[in-house]
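In: Build me a model:
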Amino acid sequence: MLYLDDLKPGDRHTGTSVTVSEEDIFAFARQFDPQPFHLDPEAAKGTVFRGLAASGWHTAALTMRMIVDGPHTFAGGFIGMGVESLAWPRPVRAGDTLTAESEVLEVRPSTKRPDQGVVRVRVVTRNQNGEDVLHWTANLLVQRRSPADASAEVDRRAAAE
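Out: Predicted coordinates:
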């Protein structure tokens, strides 16, 4: 469990991986983004994607799932305050295996609420070839340790140095 006090710019965390099947693409598209290039492989050949592609929103949802299921969780959960940027530089295809990595860009303790703060993170999701399929930069609300826990953590870090 990570608290605001545990984070610093440059920290990187890798989530789990997921392999996307054709049926996964169809199921998400049927429910949330029913466009031909997500539902019909033949029709998709004549589009900008030149074949079946997962919805960008499907990629974003999978990215969120990989982060949440990853080994580095935030106390109180991943509470989004807003997304500054979101891009899908390359489509996700059936059979792609995706991995998400987040990098802490900024850590700001709250001046109004001493029990929390904001972490600005950049998330990149890549396919099995190391090609970027999603980028987002977001601000997350993260809990701070209790004052007693924070003092103990400072003492522990000082002793380790």
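In: only C-alpha atoms for contact and neighbour calcs from this point on.
Out: Fine.
In: what are the ranges of the strands in the protein?
Out: All strands of the chain, identified by DSSP state E, fall at 12-19, 79-87, 97-109, 116-126, 132-143.
In: structure for this one too, so we can compare:
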Amino acid sequence: MQYYEDIEIGDTQECGEYTVTKEEILEFAEQYDPQPFHTDEEAAAESAFGELVASGWHTASICMRLLVDGSIRDQASMGARGVDELRWKRPVRPGDTLSVRTEVVDKRVSESDPKRGYVDSRLEGINQNDEVVISWIGLGMVERRNPDA
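Out: Take a look at the predicted model:
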């Protein structure tokens, strides 16, 4: 288990790989983001994207799953305080394969709860062409191994 004390500013990690299908783009969009360029191939062809693209929220969800499976699962995570600087940089299309890379950009002990440390990490979702499709800074909370030290 990785605790707050085990994490250093500058630590990097790469997580997983996931190929996005047209069917799941349509399914997610129908339920959560039913804009025409996410739900209708003909309408999407006439949009600024020129073809069907995944909702940015779908892309964020895929990256979150890769992050949990890749690093949070083995961390003494206590959740998150939120995200900053969320950006959708490129559309995700059917057949794109996504992976995640992270870098710890800040850490500090909570002033209100010494059992908890704050770890801020930049996440980038990357497609098969090594292009960043999404990024954010996750404001994580990680349990301290020795809060009295």
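In: In JSON lines: the strands of the first structure, plus distance to Arg50 of the first structure and mean neighbour count.
Out: Formatted as JSON lines, the strands of the first structure follow (distance: least, Cα to Cα, whole Å; neighbours: other Cα atoms under 10 Å):
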{"stretch": "strand 12-19", "distance to Arg50 of the first structure": "21", "mean neighbour count": "18"}
{"stretch": "strand 79-87", "distance to Arg50 of the first structure": "19", "mean neighbour count": "13"}
{"stretch": "strand 97-109", "distance to Arg50 of the first structure": "20", "mean neighbour count": "20"}
{"stretch": "strand 116-126", "distance to Arg50 of the first structure": "20", "mean neighbour count": "22"}
{"stretch": "strand 132-143", "distance to Arg50 of the first structure": "16", "mean neighbour count": "21"}
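In: Quick one, which of the ones you listed gets closest to Phe37 of the first structure.
Out: Phe37 of the first structure lies closest to strand 132-143 among those, at 16.6 Å (Cα to Cα).
In: Other residues contacting the closest one?
Out: Residues outside strand 132-143 of the first structure that contact it (Cα atoms under 8 Å, 6 or more residues apart in numbering) are 3-4, 59-60, 74-92, 115-127.
In: Average separation of that strand from the aligned part of the second structure, please.
Out: Once fitted to the second structure, strand 132-143 of the first structure is off its aligned match by 0.8 Å on average (mean Cα distance after the TM-score superposition for the first structure).
In: hmm, back to that, now distance to Phe49 of the first structure too, for the strands of the first structure, in a markdown table please.
Out: Listed next are the strands of the first structure as a markdown table, based on distance: least, Cα to Cα, whole Å:
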| stretch | distance to Phe49 of the first structure |
| --- | --- |
| strand 12-19 | 19 |
| strand 79-87 | 16 |
| strand 97-109 | 18 |
| strand 116-126 | 18 |
| strand 132-143 | 13 |
